[in-house]
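S.K.: Sharing a model that was predicted from the sequence below.
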Amino acid sequence: MSPFTFNTAKSIVFGDGVIARLGDIAAREAGRRVALVTDAGIMRSGLIERALAPLRAAGVEASVFDAVVADPPEDVVLAAVEAARDFGATGVIGLGGGSSMDVAKLVALLAGGGESLADIYGVGLARGPRLPLILVPTTSGTGSEVTPISIVTTGENEKKGVVSPAILPDVALLDPELTFGLPPHVTAATGIDAMVHAIEAYASASPNNNPLSRMLARQALQLLGRSLLAAVQDGADAAARGNMLLGAMLAGQAFANSPVAAVHALAYPIGGRYHVPHGLSNALVLPHVIRFNAPAAAPLYAEIAADLFPELAEVPEAARADAFAEALGGLAPACRLESRLRDVGIPQEALPTLAADAMRQTRLLVNNPRPLTEADALSIYRQAW
């Protein structure tokens, strides 16, 4: 067996209603003055009070930064860091989707140490120290609550990542009840995003692809596969919501250690240039990348196909990868999501620019099971258009 490293959050708390324990956990782990990083949607939904009430009850004072936006730019990150410093934060809580949690990670790091954001883009460049960090997801997709990754929009369109164990949280607190209010399209897009994390982790060409990640990826796919449509159709289905949240976390643990590849590399330019939500960006290119990768990864896809789609167990192994791609292509329509690039307003003449942008995602492309050129990327975009 090849050597590998596996890192994850120090503590994971899961269960219906566990948000009520946030105050006691924060007092123990993060001190009495916490910077709570979130977004305007969480404020409007009333979920913010679900977090603030137990903090007040435990005597923990919170300063709320609610200016996080999707695909957060550097200026939002730096504003959140400044707010935490001005408050004298002893710890940080991230409450929301992947963007809020990604910003919270960097707030904990930059407010708690002497590093500069411009100096830590890349793998392993952020060292810490950081402030104590608690992450509370309100969507079931990114797995950011257990990953050492934070994605930031730099300049007008490009995304860069900070990847380091230093930004893994001290506590990931997962309460399925916080996801009950998610609209169907957000449930669908974030759920497919989680599936992509597990699929790409399982087939990753990373030298750190390991038995733990593969085990977690398969468990994630089983949970997500049997619950996505149920959660989309009935947002208050407690069992489905719990399975989705746990599945997304397991997928996050998998790809945090066996990194994702071309699906994400091709999705990032779609989000960066056209502000398509990340999960939907992944869904738009997913089946086409799977078909491209099949000559190199068909046996791996055949192994996991029935985890996500149990009916594919009846398909002969030699044909299962193709059937897997076909089934993945049907997920977006089944969930009433857009399924073509043209459906989200991307013009055909933009495809060469997207392909050129995708090739800048070298951190991800190196993990793809089949080498991918700019011409290959353009071909995939054309198939997705």
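M.R.: All right, it came through fine. Numbers count the residues shown, from 1 in each chain.
S.K.: Could you use CA atoms for every contact and neighbour count after this?
M.R.: Fine.
S.K.: Which of the three states applies to the closest residue to P295 other than its chain neighbours?
M.R.: Nearest non-adjacent residue to P295, counting by C-alpha to C-alpha, 6 or more residues apart in numbering: R370, 7.9 Å away. Per DSSP: H, G, I helix; E, B strand; the rest coil, the secondary structure class of R370 is coil.
S.K.: How much space separates R370 from A20?
M.R.: Relative to A20, R370 is positioned 46 Å away (C-alpha to C-alpha, to the nearest Å).
S.K.: Same question for A205.
M.R.: A205 is 41 Å from A20, by C-alpha to C-alpha.
S.K.: now do Y202
M.R.: 35 Å.
S.K.: which residue packs closest to A377, ignoring adjacent ones?
M.R.: Nearest non-adjacent residue to A377 (C-alpha to C-alpha, 6+ apart): A355, at 5.3 Å.
S.K.: Let me know the secondary structure of the one you found.
M.R.: Per three-state DSSP, A355 ends up helix.
S.K.: what about versus this one:
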Amino acid sequence: MTDLIKAFSFDTPGSTLVEWGGAARMGELLSGWFPARKLLIVTDKFLHDAGLLDAAKDSLLAHGFAVSVFDDVVADPPEAVLMACVAQGRAAGADIVMGLGGGSSMDIAKLVAVMLVSEQPLSELYGIGKVTGQRLPLVQVPTTAGTGSEVTNITILTTGETTKMGIVSQQLYADRVLLDAALTTGLPPVQTAATGIDAMVHAIEAYTSRHKKNLLSDIFAREALRLLSAHLVNACRNGQDRAAREGMLIGANFAGQAFSNSPVGAVHALAYPLGGHFHLPHGLTNALMLGPVLRYNMTAAAPLYAELADVVTGPTGEGVQARAAAFVDFMEDMMDRSGAPRRLRDVGVPEDSLPMLARDAMLQTRLLQNNPVTVDEEAALALYRRAY
């Protein structure tokens, strides 16, 4: 007898184009997609100075676009960066916005597209479903294979010295996404490893989420893990490997679609305080906490881990517990082979900070409620100690 399907919804951007070298056709593409011609590109200084925007800008100018580039995005962007970007967009009369870069650039682009036409103050946007009205046309072009921000409706901002807050709204989904894996070939091995593991965390947590897990999110999560596990090590070892880079970028995109509809849990909840206090990259903090949380969740998530083991290693015919344990071992071995740091002590986190981190993790109630096993402050401290 087949189980009845519970009602669910699945949301994602309007259209995605996968094309190696597609950024060099940006003007042609945008001309066919939108009538707007005053483009604000949101990115960071490293990508701008490295020339990663050059081909896209040349194509845009050749097709009659006026291009303004905001390149002051930083990791874990504070509110001040967002407001500076909005000010530049207004001064330029922007009528279309593009995020080109990592997750921070794309996150800022989402909100800028809203705030350039909205009278809502930023303070009223935090939370779920608080954005009202519309936004400018929005295009997202990722240059890392990790965050999946190009296909999510979530923006995370740094709101204080160490605190972050999220904005979740349907208006933050992009109209168009371009996946051009050629833009990711210059990503160094450590960043490739950290962002790739970040994407795998998205897929795993979406698959095991206590709330909103559904048939479509499961399909995207499984295929994301298949692609990411097959290509991560090769992408780290040879950044010019086109098959590896494309597999990683599409896998990260699928993982983004999965967790946008089936939210993440304790790995992210424990990762956020690490980023807030020690300014560690988001992908790296997820990688550091993944192993301990996987083992902690085993009591409830073993059947789901067993299913994921079949995806990454193939069916073995073993029982649920053996396959679940094999999946956790596989993930830890992959992280070891990727070259990413594996312990909190390796990235400068002092041991006496662990109780503070555990207290701060308890503030992430939006995420902790999705975890398959309840995480209280005592459990959080034990997980940090295991990761140390």
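M.R.: Done, it's in. Keep in mind that this is a model prediction, so the values were computed, not measured.
S.K.: TM between them?
M.R.: For this chain pair, the superposition-based TM-score is 0.97 by TM-score structural alignment, normalised by the length of structure 1; 383 aligned residues with a C-alpha RMSD of 1.2 Å.
S.K.: hmm, back to that, what's the burial count for the residue nearest to P295 of structure 1?
M.R.: Neighbours of R370 of structure 1 under the rule other C-alpha atoms under 10 Å: 19.
S.K.: which residues touch it?
M.R.: Residues near R370 of structure 1 by C-alpha atoms under 8 Å, 6 or more residues apart in numbering: 292-293, 295-297.
S.K.: if we can go back for a sec, between Y202 and A20 of structure 1, which has more neighbouring residues?
M.R.: Y202 (28 against 17).
S.K.: Relative to P259 of structure 1, how far out is that one?
M.R.: With C-alpha to C-alpha as the criterion, Y202 of structure 1 and P259 of structure 1 are 9 Å apart.
S.K.: cool, and A294 of structure 1?
M.R.: 18 Å.
S.K.: same check, this time on P184 of structure 1
M.R.: When P184 of structure 1 is compared with P259 of structure 1 (using C-alpha to C-alpha), they lie 28 Å apart.
S.K.: still on that earlier bit, any residues in contact with both of Y202 and P259 of structure 1?
M.R.: By C-alpha under 8 Å, 6+ apart, the residues touching both Y202 of structure 1 and P259 are N209.
S.K.: and the one residue sitting closest to the centre of structure 2, which of the three is it?
M.R.: Nearest residue to the geometric centre of structure 2 (C-alpha atoms, centre = their mean): T147, 1.9 Å. For T147 of structure 2, the assignment made with three-state DSSP gives coil.
S.K.: Quick one: residues contacting the equivalent of it over in structure 1.
M.R.: Aligned by TM-score structural alignment, T147 of structure 2 pairs with T142 of structure 1. T142 of structure 1 sits next to 97-98, 190, 193-194, 248-249, 252 when contact means C-alpha under 8 Å, 6+ apart.
S.K.: re earlier: the residue nearest to P295 of structure 1 corresponds to which position in structure 2?
M.R.: That one, R370 of structure 1, aligns with V373 by TM-score structural alignment.
S.K.: what's the answer for A67 of structure 1, then?
M.R.: Checking TM-score structural alignment: A67 of structure 1 goes with D72.
S.K.: you'd agree its match is up against D44?
M.R.: Yes - D72 of structure 2 lies in contact with D44 (C-alpha atoms under 8 Å); the separation is 5.4 Å.
S.K.: More neighbours: which of the two?
M.R.: D44 (20 against 17).
S.K.: Tell me how far the match of T147 of structure 2 lies from E374 of structure 1.
M.R.: From T142 of structure 1 to E374 of structure 1 the distance is 27 Å (C-alpha to C-alpha).
S.K.: so how many other residues sit close to the residue nearest to A377 of structure 1?
M.R.: 24.
S.K.: likewise L125 of structure 1?
M.R.: 15.
S.K.: corresponding residue for it in structure 2?
M.R.: Counting by TM-score structural alignment, the partner of L125 of structure 1 is K130.
S.K.: Which parts of the stretch 101-250 of structure 1 are helices?
M.R.: 184-203, 211-225, 228-233, 238-257 (DSSP state H, counting those that start in this stretch).
S.K.: Identify whichever of those lies nearest to A58 of structure 1.
M.R.: Closest approach to A58 of structure 1 among the helices of the stretch 101-250 of structure 1 is made by helix 238-257 (26.3 Å; C-alpha to C-alpha).
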